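>>> Just to be clear, the model below is a prediction. Sequence and coordinates:
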Amino acid sequence: MDKKLAVYICTGCGIGDALDIDALSKVATKEYKVPVCKSHPFLCGAEGVELIKQDMEGEGVNTIVIAACSMRVNYDVFSFPNAIMERVNLREQCVWCHPANDEDTQMLAEDSLRMGIVKAQQSSLPEPFQAENLSKTVLVVGGGLAGLTAAAEATRAGYKTVLVEKNPSLGGWVTRLYKQVGSKPPYSELEDVGISQLIKEVEGNSNITVYKGAQIEKISGAPGMFDVQIKQNGNLATERVGSIVLATGAVAYDATKLSHLGFGQYPNVITGEMFEEMAARGEFKRPSDGKEVKSVAFILCAGSRDKEHLPYCSAICCTESLKQALYVKEKDPEATVYIFYKDMRAAGNYEFLYQRVQKEGALFFRGEVAGIEEDGGNLVVEFDDVLVGDRIRTEPVDLVVLATGMVPTTAIGERLIVQADEQGKESEPPADEIIKSNILNLEYRQGPEVPTLKYGFADSHFICFPYETRRTGIYAAGSVRAPMDIPSTIKDATGAALKAIQCIELTAQGSAVHPRVWDLSYPEFFMQRCTQCKRCTVECPFGAINEDEKANPLPNPTRCRRCGTCMGACPERIISFKNYSVPMIGGMVKAIEVPEEDEEKPRILVFACENDAYPALDMAGINRLTISPWVRIIPVRCLGSMNLIWIADALSKGIDGILLLGCKHGDDYQCHFVKGSELASYRLSKISETLNRLALESDRVRMEQVSIMDYDRIPQIIEDFASRLEEVGPNPYKGF
């Protein structure tokens, strides 16, 4: 498109009082020959917006630079169809965190405007990717409580659903319960399990196709166009779906591994599931001799919160054991019930259940079970009591019930060996990477199942994006995602179904899904320069790029989340977006004016992740925290998109230091794009030697991990870096 650029400078919110607006305008009109440059005291008001619209209609303006507040606010106000839009942050990151009418503040504002104009000049209007033959059907894998709820809720919202369950009947774990914990006042009464009505609703709904006794043979394709092969009774059925809800649940921890608690050694040590079967039969009899049970010891956290078994809390053990204690007391009020626990986790309305069990006469002991011994068919529990501070032994009991923990189905299976490298060497993938669990059987280069967190749960950025996995369009729900009780499972499945629907609708519009919702851009490949290095396919966190037989990248745009990690990975720089590219950011770097060495005005370039670091910088400004005037900030989609050429551009320009501010990464990868921050750190480690060889100290480039709540640390992080640069001295390339 033929661009007509216009710059609009807001003078409200203290901007006009702190800056020389005329000098700022000259940057646009004199340096960059921008034909339209106007200022307004209230640009986000109706009059200011109308000013822009009139210029679009009357002057043909189609490329707009708004120099005002942060891009994170008023984005709905400054929304103009069919126009390229660029925001320059003069408020939060300039006048609100720097002294008014100061030379350095003015220089910062002018550099910010230069960078904004260059970016607008080099941007193109995104054209959404439009796939053909898109499906708006939701596939739900797993027919337990989570799967049934997800299928029912998606259908109620008007979307057809395909439900696949491996067992011959629906309902899963919940159908094996005798009773469930009360879900309504007074919450202390047990209720009949109500899943039969939900099963009836799902099986009787013509918009839900149910496959029972079936498994997923293969899933190929991408969001909007997943092709699913389902094997049932030896037959193969094919369904095209738009998104997937993974709801395969969890299984009980293998109690045979708990030999120290007597399971498998003593017949009268059983699991909670076995006790539910007894309750359903209406009688509690010892497995060893059929004697009626008059005393029971419930051992909570049997394998959970134990570094030798399951390090995490399994969420339902406490309340399930309290419920089962009531089974015993309701049948025989005189029966003796012991409950051994580490911590009683019965929060919220479960407190009423806990209080009732106390009133019924159950005996509670806090601490660690040391062992179990048999005494003439009866069992004695040895226990290190935290409250008494001593080891105690119980009176002999008839039965011991172990509350075993919860293991997600995604953690069951064998580890895969990844593809051989170029030297033919095979290697074991990291524990959180690839598990063959035979659930989804995805045709992805990165493996057939969704990657998992360190405990084997289907991965999810649980703080900002619950349900999503590292495979776009596939959402985890229920206990396959995290240990949870029945009410939480119902809410979780509903949320996952809504996310799956959102994915379907956004994909149909050509838009990205979380976190860059409404982003219509997608990566484009200039294949003539591709060297088949595989960096883009290997480093993409979301499996958005496959390979053909010659190792050429095969992008799947509807899988892409537009993080730009592939762009940062490519050494040939052949990957770009219409509104985000390596040359574009390089042009912004080169637009910064670097003072001569004798002016003693160093420059620090900050590449700030737009998810956490950039908002943290905004919050520092909102709280009027003073930031070094040396900084020049460029927001990036993710530090994973950072191409090392930008560092070379900055240093050759004379920039004294480069600070990368990105999300935190780790086992629960709070990096919004999973691996971006980690990849940036890894890439950065590779250039230290090169910098030292060029007589450019590696200290000139630093990376810091910050969360959005670290805004109060931002000024000190920058100040510490600036102090180090003063010790190192000016960039020797300054002035060249």
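Noted; the coordinates are in hand. Numbers count the residues shown, from 1 in each chain.
>>> use CA for all of it now, contacts and neighbours both
Will do.
>>> For the stretch 351-500 of the chain, just list every one of the strands.
Along the stretch 351-500 of the chain, the segments classed as strands by DSSP state E, counting those that start in this stretch run 363-375, 378-385, 390-393, 399-404, 406-408, 414-415, 435-436, 474-476.
>>> Can you give the distance of the fourth one from its chain's centre?
Taking CA atoms, centre = their mean, to the nearest Å, one finds strand 399-404 lying 36 Å from the centre of the chain it belongs to.
>>> Quick one: name whatever helix or strand follows the helix or strand hosting Leu51.
For Leu51, the element it lies in under DSSP states H and E is helix 46-58. The helix or strand immediately downstream of helix 46-58 is strand 63-68, counting by DSSP H and E.
>>> In addition, the following structure is provided for comparison:
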Amino acid sequence: GFACGEFTPCESGVEGLFLCGNLAGAKDIPESAIEGAHAAGLAASLMASGAAESFPEGPTPADWREEEPKIGVLLCECDGYNSSRADFNALKEKIASLAGVSFVETIAHACSRAGMSEARGVFAGKEPNRLILASCSERIVADMYNHMFKSMGVHEEVLGFADLRAAVMANTDDTPLSTVAAAVKSSALKGFAVQVSEVADKSVLVIGGGISGMSAALRLSSLGHPVHLVEKEKALGGLAASSRYTLGGGEPAKLAAELAAKVESNPAITLYLGARVLQAKGRVGAFKTAINAGESAVEISHGAVVLATGARENLPKIHGLGENGRVITQKQAEALLAEGKFDGKKVVMLQCAASRSQDAGSLPYCSRVCCTHALKNSLKILESAPDAEVTVLYRDLRAYGDYELAYLKARKAGVLFTAFDPENAPSVKAGSESVEVSFSEPSFGAAVYLSPDYLILSVGMAPDAEEALRLASLYGAEVDDNGFYREKNKKPATADLSVPGVYVAGTGHAPKHIGEALSQAGAAAARLSALLSSGVLRAPKNLSAVDKRLCSRCGLCVEACPYGAREIDEAGKAAVVDPILCKACGACVTVCPNKAASQYG
């Protein structure tokens, strides 16, 4: 009942209409958040050719930290609603007498384009260092005015708000004045740093040329970003290039080939095959990465990076795998079935093979895709040989979301599903050409012995943990205990890593289905583009600062900063703050023994 395609997540088939979350299929919060970002990226790509709304440049703010407050107040008449319920002349006179107030003006309708233009003109003409907009609720006007002032290059903290509409509705004479007076007092007391902005490199480095990396590269190029795509192998495609079919009937190898052709023909994408990242330095907006491309080294300047290094099929040395031709993995069975070379009529599939275990050579986690691969191959076996006997031995069958329908279909088709306790797991005896599987049948407790034509092991997906750790270390990111890249937040930000400007896509983050990998690639591209699309990075409104007269260069603040925003400038003989990385957490202020560290905002 859902309209999105298997390889086109969030796309409804109708141009300009995108679906995400549970509307596109049953899913959990992280997948819904990823699809939301991916859908936003699709919409942005569609609208990329349109002109974005812009405002004329306004005054560039000076360093107002040391200046006395010069506060301007704009009273919105709200097309007569506010002005009919309060005496605006008397109100203006009383507000003008407040400490720090430089002027008071009225505008007819602050929410309208004309009203915004009028407010912009007043600010530019009278040049206050703070401005209070007394109009409707901040929820209604804040986004519009913050956007306008940001476009003018004005510090965010210059602008304050007062809910004049709610005040006049109170029907008391003093409420409008006290509401505006409170906003004026707050504006006078708060401090703020100089608004700092830096030119950001809009180009992006994508590491990994599988379907996630290629999809991210193509989406980024459609959003106006030059892309450098680095792949360690001699060809694009990754794991999908050797995958034959999906549960929904898709052809991953064909998808990989189509994406590769688009990448290779895209003038905005510079492709490096057989290349490896050697060194990296810098931060968001200004990374420099050295790679070896053939026999030469190349340094790439870029503003952000997407890690899409993928994962591989785990190949444990168990049950005769690799020695007995009748013991194979789900991926190997898929290849035999696709080529018409699968000659088994009695088949046993063993789930969680060398997975969810602390044994040597096993994966301690669930790869979440193995159960659906078993369903896919079970149905394919019965499709080619309806009289075949397929037994699936499972610990937990995790056909989550809409994959539950495939489980029901497999049961109706005759697949026998038998659960086992991990403490009493099936036993396998594999000879050179034969295999025997024994297990306890839970319904009557007796042992069952089977001699299948094939024992198909559902093995998990494993990252290249050593390479993932190396790359993560180069960019200051983290990997988890299993070697997957660790996301910034497990719910709303699974495409972001902990370092600004570093993103992840695909199975290098965690095992996932193709559609999920493509969604995450789109989400990474969308979130990255939202950061770099303007070509300018602006510092946050709150920043830490250094009083060079008091700084002893002890380095305690550098060690304490969790964001890497501080370093010692030996030439300047003081600590310095990177305003783009600083989050004003206050750690530097707490450890500075000389009170040289301070915060504004």
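Now that the structure is in, tell me what you want to look at. The shown structure was predicted, so the numbers you read here are calculated from the model rather than taken from an experiment.
>>> tm score of chain vs chain?
Once the chains are overlaid, their TM-score stands at 0.71 when taken by TM-score structural alignment, normalised by the length of the second structure; 519 aligned residues with a CA RMSD of 4.5 Å.
>>> check contacts around the alignment partner in the first structure of Gly208 of the second structure.
Superposed on the first structure with TM-score structural alignment, Gly208 of the second structure falls opposite Gly142. For Gly142 of the first structure, the contact set (CA atoms under 8 Å, 6 or more residues apart in numbering) comprises Leu148, Leu163, Val164, Glu165, Lys166, Leu246, Ala247, Thr248, Gly249.
>>> cool, and Leu532 of the second structure?
Ala200, Asp201, Lys202, Gly285, Gly303.
>>> Map Val284 of the second structure across to the first structure for me.
Val284 of the second structure maps onto Pro223 in the first structure, by TM-score structural alignment.
>>> what do you get for Glu198 of the second structure?
Checking with TM-score structural alignment, Glu198 of the second structure has Phe129 as its match.
>>> Check the gap between that match and Phe80 of the first structure for me.
From Phe129 of the first structure across to Phe80 of the first structure, the span is 20 Å (CA to CA, to the nearest Å).
>>> same thing with Thr248 of the first structure?
44 Å.
>>> who has more neighbours, these two?
Between Thr248 of the first structure and Phe80, Thr248 has the larger neighbour count (other CA atoms under 10 Å), namely 28 against 17.
>>> which residues touch the nearest residue to the match of Gly208 of the second structure once chain neighbours are set aside?
Closest residue in space to Gly142 of the first structure, ignoring its immediate chain neighbours: Thr248 at 4.4 Å, by CA to CA, 6 or more residues apart in numbering. If you count contacts by CA under 8 Å, 6+ apart, Thr248 of the first structure has them with Val141, Gly142, Gly143, Gly144, Gly147, Thr409, Ser479, Val480.
>>> Thr248 of the first structure: what secondary structure?
Classification of Thr248 of the first structure using DSSP: H, G, I helix; E, B strand; the rest coil returns coil.
>>> Show me the residue sitting in the middle of the first structure in space.
Centre of the first structure computed as the mean C-alpha position; nearest residue by CA atoms, centre = their mean is His461, 2.3 Å away.
>>> Now do the same for it: its match in the second structure.
For His461 of the first structure, the residue aligned by TM-score structural alignment is Asn489.
>>> Can you name the residues that contact that match?
Residues in contact with Asn489 of the second structure (CA under 8 Å, 6+ apart) are Asp496.
>>> and Thr472 of the first structure, what pairs with it in the second structure?
By TM-score structural alignment, Thr472 of the first structure lines up with Pro500.
>>> That match against Ala286, yeah?
No: at 11.3 Å, Pro500 of the second structure does not count as touching Ala286 under the criterion of CA atoms under 8 Å.
>>> more crowded one of those two?
Pro500 (21 against 18).
>>> separation between that one and Phe287 of the second structure?
Distance of Pro500 of the second structure to Phe287 of the second structure, computed by CA to CA: 11 Å.
>>> Equivalent analysis for Leu177 of the second structure, please.
51 Å.
>>> and Ser102 of the second structure, helix, strand or coil?
strand.
>>> residues touching the equivalent of it over in the first structure, list them.
Residue pairing (TM-score structural alignment): Ser102 of the second structure is matched to Pro35 of the first structure. Residues in contact with Pro35 of the first structure (CA under 8 Å, 6+ apart) are Lys4, Leu5, Ala6, Thr29.
>>> how about 10 Å then?
Lys4, Leu5, Ala6, Val7, Ala28, Thr29, Glu59, Val61 (CA atoms under 10 Å, 6 or more residues apart in numbering).
>>> for Leu220 of the second structure, same thing?
So Leu220 of the second structure contacts 41, 45, 203-204, 206, 214, 226-227, 268-269, 521-522, 524-526, 528-529, 533 (CA under 10 Å, 6+ apart).
>>> now swap in Asp254 of the first structure and tell me
Asp254 of the first structure touches Phe263, Thr271, Gly303, His309, Thr404, Gly405, Met406, Val407, counting by CA under 10 Å, 6+ apart.
>>> and with 8 Å instead?
Thr404.
>>> Return the residue of the second structure aligned against Thr494 of the first structure.
Aligned counterpart of Thr494 of the first structure in the second structure: Gly522 (TM-score structural alignment).
>>> surely its match meets Ser215?
Yes: between Gly522 of the second structure and Ser215 there is a contact under CA under 8 Å: 7.1 Å.
>>> what about those two, which has more around it?
Using other CA under 10 Å as the criterion, Gly522 of the second structure and Ser215 rank with Gly522 on top: 32 against 25.
>>> if we can go back for a sec, I'd like the contacts of Leu532 of the second structure as a markdown table, with distance to Ser384 of the second structure appended.
Compiled in a markdown table, the contacts of Leu532 of the second structure are given as follows (distance: CA to CA, whole Å):
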| residue | distance to Ser384 of the second structure |
| --- | --- |
| Ala200 | 56 |
| Asp201 | 54 |
| Lys202 | 51 |
| Gly285 | 54 |
| Gly303 | 51 |
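>>> Quick check on these: which are buried?
Buried positions within the contacts of Leu532 of the second structure, assessed by neighbour count (16 or more other CA atoms under 10 Å), are Ala200, Asp201, Lys202, Gly285, Gly303.
>>> next helix or strand past the longest helix anywhere in the first structure?
Secondary structure of the first structure read by DSSP state H shows that its longest helix is helix 486-509. Where DSSP H and E defines the elements, the next helix or strand beyond helix 486-509 of the first structure is strand 524-525.
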